[in-house]
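Participant: got a predicted model here, sequence first, then my questions.
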Amino acid sequence: MLPYTVVDAFTSEPLSGNPVAVCFDADHLDVSTMQRIANEMHLSETTFVLRPSAGGDARVRIFTPVNELPFAGHPILGTALAVAQRNNAWALELETAMGIVHIEVEPRGDLRGRVRMSQPIPVSAPYRRSVELLAALGVEAPALPVSEYRNGPRHVLVGLGTLAELSTLSPDHRRLAEHEDMAAICFAEAGDHWRMRMFSPAYGVVEDAATGSAAGPLAIHLASHGRAGFGDQVRIRQGVELGRPSDMIATAQGSSTGVESVAVSGDAVTVARGTLLV
């Protein structure tokens, strides 16, 4: 008997944003069973909440349909709301394989909340296979240098010159699958915010509605190339092409000599509660 909650992350509207299934009381499950449950849920991520082991409020393991991730954005944000609602505790420290994530939840009624989370500071580098990646994406000339950022998952950021170019992308997913352990994060300016799309056959996700772990790296990338300032609130919208719009706010504190902290925030809403009979 495994209780679970489904939370739509980075939205205040049910059946929008990016859903995550949050399974509680999961200490008795082995890794194989967790992976099979994640495949059964068939969402981009499913999380499992366990007893803490490093001084936090809970330990969280994150699975895509095909593998485990050490950290991910929308699953942690959604899990934070589910844990906060269950425990009636609105300041949390969630243990992940990338360390403790500090969480603040502002409740907004019985089902909704605004969540702010710290993120691991990513390690960045130029992406060595950028030529092959651009060909797989169908991008002729990126608007900014192509760089990878690893904060658990590995995100490769590809800037496009126009919003129309971003919206009409139709990647070759077979060629994308040749790029192991990475997600292609494509983005373009859209007036007062940035639009983003994510493609990752390597993580078992054809396209993601909200990639919270890429929001912080995007804020760093934009600041590093003079398209935003360190300390600015970078507004990001994703999932439009999927009919599940998601809104994120990312802030990277620091300077050109180094990043000091990364924070990402957004709304979340509980849409389902149930029990797995496993």
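Facilitator: Good, I have the coordinates. Numbers count the residues shown, from 1 in each chain.
Participant: okay, CA-based contacts and neighbour counts for the rest of this
Facilitator: Noted.
Participant: show me what contacts residue 141?
Facilitator: 134, 160 (C-alpha atoms under 8 Å, 6 or more residues apart in numbering).
Participant: tell me the buried residues in the longest helix along the chain?
Facilitator: Ranked by number of residues, the top helix in the chain under DSSP state H is helix 73-87. Within helix 73-87, the residues that count as buried by 16 or more other C-alpha atoms under 10 Å are 73-85.
Participant: what ranges do the helices span in the stretch 51-200 of the chain?
Facilitator: 73-87, 130-137, 163-167, 173-176 (DSSP state H, counting those that start in this stretch).
Participant: okay, now the one to match up with it:
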Amino acid sequence: MTDDAAAPSPEILRYAAFATRPEGGNPAGVVLDASGLTDGRMLAIAAGLGYSETAFLTPGQAAGEYRVRYFSPLTEVPFCGHATVAAAVAVAEHTAPGRYVFATAAGDVPVEVERGADGLLRATLTSVEPKVEEVPAADVEEALALLGWAAADLDPALPPRVAYAGARHLVLAVGTRARLARLDYDFDGLADFMRARDLVTLQLAWREASEVFHVRDPFPVGGVVEDPATGAAAAAFGAYLRDRGAVTAPVVLTLHQGEDLGRPGVLRVELRAEDARVRVSGTAVAIR
């Protein structure tokens, strides 16, 4: 095993995902070659950065293949969408845009990076097979109490569910944008609630139009009050909307996130009729 004290420090890149400028979207750390780093060293790097997640890549046997692990400041998570987008753009900048396969703890995630007409690199990830589960009424009641919300705040057309597309998220949709904007929750209590149910974030959502949503993601289990732009939750949310019949594939959804934190970002979610997997795309820019 590598001695962390003796091992050289890896190059740590910083990107803002789902944004066109460094001040927007969700910051992520990226280590392009984590060969030889122990779990403890990766966790320490992620904690030192303080971002929601840092992606650690190890090149695979074939070109374009990478093993990827994701660490928050407190723990490892099975999959992270915004760090995937950031890592894919970082790989493209250091090699060339193209198609990659990220081997994650949740499964293989294909990612394609293209350069847009605006000159920015855009990454599109394809989720693992998603699933949606019922939520016990007692769990919904407890989650609402921890958020300081009431059952009357929820949108009856979009009932609570747990959705998965690489990580588990509790989806709670509210009836007004004003309710979504007011978020002041019991950090420790919600963290305990989520750990007990293997939840990575809560996907809080408000529907502005048929294909446009505003979302927020508390992330206390990762040591972060709120995730500014959440690709894994966006993929799970797309699966949730399809499962509930709230949208009909093929469809492209626009999710706005981070506005209430002063870090606006945009996530594009694509559902295809012939494939249950969800595609999430966005730009990423380097934080210098």
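Facilitator: Now that the structure is in, tell me what you want to look at. This one's a predicted model, so the numbers in the text were calculated from it and none came from an experiment.
Participant: before we move on, the earlier item: tell me the one of the buried residues of helix 73-87 of structure 1 nearest residue 66 of structure 1?
Facilitator: Nearest to residue 66 of structure 1 among the buried residues of helix 73-87 of structure 1 is residue 75, at 15.3 Å by C-alpha to C-alpha.
Participant: that closest one pairs with which position in structure 2?
Facilitator: Alignment note: residue 75 of structure 1 maps to residue 83 in structure 2; criterion TM-score structural alignment.
Participant: equivalent analysis for residue 118 of structure 1, please.
Facilitator: Residue 118 of structure 1 maps onto residue 126 in structure 2, by TM-score structural alignment.
Participant: can you tell me the SS state at the nearest residue to its match once chain neighbours are set aside?
Facilitator: The shortest distance from residue 126 of structure 2 to any non-neighbouring residue, by C-alpha to C-alpha, 6 or more residues apart in numbering, is to residue 279 (4.5 Å). Per DSSP: H, G, I helix; E, B strand; the rest coil, the secondary structure class of residue 279 of structure 2 is strand.
Participant: isn't residue 279 of structure 2 right up against residue 127?
Facilitator: Yes - in this structure, residue 279 of structure 2 is within contact of residue 127 by C-alpha atoms under 8 Å, at 6.3 Å.
Participant: and the strands in the stretch 101-250 of structure 1?
Facilitator: 112-119, 123-126, 147-150, 154-159, 183-190, 193-200, 205-208, 234-238, 246-255 (DSSP state E, counting those that start in this stretch).
Participant: and the third one against structure 2, how far off on average?
Facilitator: Meaning strand 147-150 of structure 1. Its aligned residues in structure 2 lie a mean 1.4 Å from strand 147-150 of structure 1 after superposition (mean C-alpha distance after the TM-score superposition for structure 1).
Participant: just tell me the aligned range of that strand in structure 2.
Facilitator: By TM-score structural alignment, strand 147-150 of structure 1 lines up with residues 161-164 in structure 2.
Participant: report the distance from the matching stretch to the chain centre.
Facilitator: Averaging C-alpha positions (C-alpha atoms, centre = their mean, to the nearest Å) puts stretch 161-164 of structure 2 14 Å from its chain's average.
Participant: show me which residues of that stretch are buried.
Facilitator: 161, 162, 163, 164.
Participant: how about stretch 182-198 of structure 1?
Facilitator: So stretch 182-198 of structure 1, judged by 16+ other C-alpha under 10 Å, has buried residues 182-189, 193-198.
Participant: need these in a markdown table (columns: distance to residue 12 of structure 1).
Facilitator: Below are the buried residues of stretch 182-198 of structure 1 laid out as a markdown table (distance: C-alpha to C-alpha, whole Å):
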| residue | distance to residue 12 of structure 1 |
| --- | --- |
| 182 | 29 |
| 183 | 26 |
| 184 | 26 |
| 185 | 24 |
| 186 | 24 |
| 187 | 23 |
| 188 | 24 |
| 189 | 23 |
| 193 | 18 |
| 194 | 19 |
| 195 | 18 |
| 196 | 19 |
| 197 | 20 |
| 198 | 21 |
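Participant: before we move on, the earlier item: any idea which of the buried residues of helix 73-87 of structure 1 is the one closest to residue 233 of structure 1?
Facilitator: residue 73 (16.8 Å).
Participant: quick one, what contacts the closest one?
Facilitator: 211, 212, 213, 214.
Participant: right, and the last one touches residue 155 too?
Facilitator: Yes - the criterion here is C-alpha under 8 Å, and residue 214 of structure 1 meets it with residue 155 at 6.5 Å.
Participant: who touches both of those two?
Facilitator: In contact with both residue 214 of structure 1 and residue 155: residue 185, using C-alpha under 8 Å, 6+ apart.
Participant: tell me the secondary structure for the closest residue to residue 114 of structure 1 other than its chain neighbours?
Facilitator: Of all residues not flanking residue 114 of structure 1 in the chain, residue 267 sits nearest, at 4.3 Å (C-alpha to C-alpha, 6+ apart). At residue 267 of structure 1, secondary structure determined by three-state DSSP is strand.
Participant: now do the contacts for the alignment partner in structure 2 of residue 245 of structure 1.
Facilitator: Using TM-score structural alignment as the criterion, residue 245 of structure 1 maps onto residue 264 of structure 2. By C-alpha under 8 Å, 6+ apart, the contact set of residue 264 of structure 2 is 19, 24, 25, 228, 256, 257, 258.
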